[in-house]
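In: With the sequence up front, the predicted model follows.
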Amino acid sequence: MKLKFILVISLMTVILYGCNKDEVKDMPANAPADQNGTQQTGDTPTDQVTFNFLEFSLDVDYSETESYEVEYEDKKTGIEAKLEDDRKNEKLQGDEAYTKLEPLFKQLNFDSTTPNDEVIDQVIKVFNIEDNYQSIEVDVEFVDGNEKEFKRIK
């Protein structure tokens, strides 16, 4: 009986550790903070976000085996970030991914009312997407609560 209990606890520990690998641990100095200098945990989305979106997902397909993917979520429990670039054999998570993505996200200035083509053109420029892509898909949840999907297929 004790062996089963130990195995279950060990398995749960491994699973919980794996779930947190994408979480950003070292918040940047310019992240929102309250008067005490700690990260904000306000009840409204605009109280705690760094960008004009809470979630950002980018999927660029170059071929069946080559893609460029970005995942970003700003949750009340923290920020999660992930970047995968098959062409450069680069896979970043957590702090490493956020450090690379933050300056790119700061250059994005579209909102939920921006037309599809303008958003895609901006993403291509900011993320330096090569022209030989097959498709681009951007999914965004904005701080105003709107969720939008932007797509371009060649």
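Out: In hand now; what should we look at? Keep in mind the model is a prediction, meaning the values are calculated, not measured.
In: going forward, measure contacts and count neighbours with C-alpha atoms only.
Out: Fine.
In: and for the longest helix anywhere in the chain, what are the contacting residues?
Out: The helix that spans the most residues within the chain, counting by DSSP state H, is helix 2-19. Applying C-alpha atoms under 8 Å, 6 or more residues apart in numbering, helix 2-19 turns out to have no external contacts.
In: Determine the set of other helices and strands touching the helix or strand just after it.
Out: The helix or strand immediately downstream of helix 2-19 is strand 53-61, counting by DSSP states H and E. For strand 53-61, the packing partners by 3 or more C-alpha pairs under 8 Å, 6 or more residues apart in numbering; DSSP states H and E come out as strand 67-75, strand 135-142.
In: Arrange the ones you listed in JSON lines, one row each, with mean neighbour count and distance to Ala97 as further columns.
Out: Listed next are the helices and strands packed on strand 53-61 as JSON lines, based on neighbours: other C-alpha atoms under 10 Å; distance: least, C-alpha to C-alpha, whole Å:
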{"stretch": "strand 67-75", "mean neighbour count": "20", "distance to Ala97": "9"}
{"stretch": "strand 135-142", "mean neighbour count": "19", "distance to Ala97": "18"}
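In: Can you tell me how far Gly94 is from Ala31?
Out: 15 Å (C-alpha to C-alpha, to the nearest Å).
In: the more surrounded of these two?
Out: Gly94 (20 against 13; other C-alpha atoms under 10 Å).
In: list the contacts for the nearest residue to Glu55 once chain neighbours are set aside?
Out: Spatial nearest neighbour of Glu55, excluding adjacent residues (C-alpha to C-alpha, 6 or more residues apart in numbering): Glu73 at 4.4 Å. Contacts for Glu73 (C-alpha under 8 Å, 6+ apart) come out as 54-56, 79-81.
In: Put this next to the previous one:
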Amino acid sequence: MNKTTTKVVAGIAVVAMAGALILIPSLNKSKPRPLESADAAPSETNSNTIGIANEKVTTPAKGTNHPSASGENNIDSTMTIIYKDSYKTVVLFNQDQIEALTGQVLDAASIKVVQDMLQQEDTWTAQNFSTSEANLIANAASQESNKLQSILTKITQNKVADLKLVIVHNEHHSSANFGADHREQANQNGTDLGTNTEELTTSITNFLEFELEVDYAQGQYEVDYKNYHGMIQAEIEDERSKTNTNIQGATALKQLEKVLPKLEIEKDTPKQDAISRTLTAFQLADNYKEFELKIHFPDGDQLTFKSNK
């Protein structure tokens, strides 16, 4: 090969190499990217988040569904959980929920049947309560049968909105008890007037809860005071005469503040002393048929005093 031919061939090679360098970026742009595996985790996300167009859409984590008997402010067809912490759970049942819970229509004729259903452990385990909790609740329904009957009767008469269940659960103490949630009924215009739980300040510091029920031949006298982190529930109901007296909220709290701060009942107070001091403080006669007092102290301790005549 002569010198002229060599120069021509070299020139052709240079042109070919330049053309290849121009084509390579173009080929890279047009080459399709391989599809990501369906199992590949999206970038910049955790196990419960999917990234879409630079936004994150959070999906529920697996295993976070709570049973009906856990969580705060949970509402289902059989109960409404209004309060829950590591110490206790407070649950409400309106008339429809009681019927769903027991499978019985609640009216004046069926109250006894409904009571019997509430005393069965199976009724509560069916709602995802543990066996120990179900046992506590069923026993409370049996032991508080008179109170329970009275509350159910008032619900059928629209005098009480809900049946209330309080379950105390900690390593030192477990208990359950029933009560009434005296929400005022709708007024003539159909407006819900709310509950008797209010954000109030109080001088009552010796008790977090004070529940008193004294049954007489001529009726009941009841006091219900609770302080949920500054949310105060206060109620006094007197059914001992034909004129039933019921005061709630700030009005009831004003009366209780005259009594409870001065009521000298402590953890070591003997039962008879506690009963006597309570009757004297509330100016109640001692010819009762049944007396029950439950106290929850600020340090977490509880006392229950019961007496029958």
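Out: That came through, no problem. The model shown is predicted, which means the values in this text are computed figures rather than measured ones.
In: for the stretch 1-150 of the second structure, what spans make up the strands?
Out: 49-52, 55-58, 80-84, 88-93 (DSSP state E, counting those that start in this stretch).
In: Out of the ones you listed, the one nearest Leu200 of the second structure is which?
Out: strand 80-84 (17.8 Å; C-alpha to C-alpha).
In: What is the corresponding segment of the first structure for that closest one?
Out: Alignment note (TM-score structural alignment): strand 80-84 of the second structure is unmatched in the first structure.
In: That strand - contacts with which helices or strands?
Out: Looks like strand 80-84 of the second structure contacts strand 88-93 (3+ C-alpha pairs under 8 Å, 6+ apart).
In: what's the angle from the strand it packs on to strand 80-84?
Out: Going by axes from the mean of the first three to the mean of the last three C-alpha atoms, to 10 degrees, strand 88-93 of the second structure is angled at 160 degrees with respect to strand 80-84.
In: gap between Ser174 of the second structure and Thr80 of the second structure?
Out: With the distance defined as C-alpha to C-alpha, Ser174 of the second structure ends up 21 Å from Thr80 of the second structure.
In: So between those two, which is more surrounded?
Out: Thr80 (21 against 14).
In: For the nearest residue to the more buried one once chain neighbours are set aside, give me its contacts.
Out: The shortest distance from Thr80 of the second structure to any non-neighbouring residue, by C-alpha to C-alpha, 6+ apart, is to Leu92 (5.1 Å). Contact analysis of Leu92 of the second structure by C-alpha under 8 Å, 6+ apart lists 79-82, 162-165, 181.
In: against the first structure, where does stretch 153-166 of the second structure fall?
Out: Under the criterion TM-score structural alignment, stretch 153-166 of the second structure matches nothing in the first structure.
In: typed the wrong thing, it's stretch 285-294 of the second structure
Out: With TM-score structural alignment as the criterion, stretch 285-294 of the second structure aligns to 130-139.
In: ok, the residue sitting nearest the centre point of the first structure - contacts?
Out: By C-alpha atoms, centre = their mean, the first structure has its centre lying nearest to Tyr72, at 1.0 Å. By C-alpha under 8 Å, 6+ apart, the contact list for Tyr72 of the first structure reads 54-57, 79-82.
In: what about Glu71 of the first structure, distance to Phe110 of the first structure?
Out: Distance from Glu71 of the first structure to Phe110 of the first structure, counting by C-alpha to C-alpha: 17 Å.
In: Around the equivalent of Thr195 of the second structure over in the first structure, how many other residues sit close by?
Out: Under the alignment (TM-score structural alignment), Thr195 of the second structure maps onto Lys21 of the first structure. Using other C-alpha under 10 Å, Lys21 of the first structure is surrounded by 15 other residues.
In: How about Asn128 of the first structure?
Out: Asn128 of the first structure: 10 neighbours (other C-alpha under 10 Å).
In: Kindly report the same for Met231 of the second structure.
Out: Neighbours of Met231 of the second structure using other C-alpha under 10 Å come to 14.
In: residues touching the equivalent of it over in the first structure, list them.
Out: Correspondence of Met231 of the second structure to the first structure, assessed by TM-score structural alignment: Gly78. By C-alpha under 8 Å, 6+ apart, Gly78 of the first structure lies in contact with 23-24.
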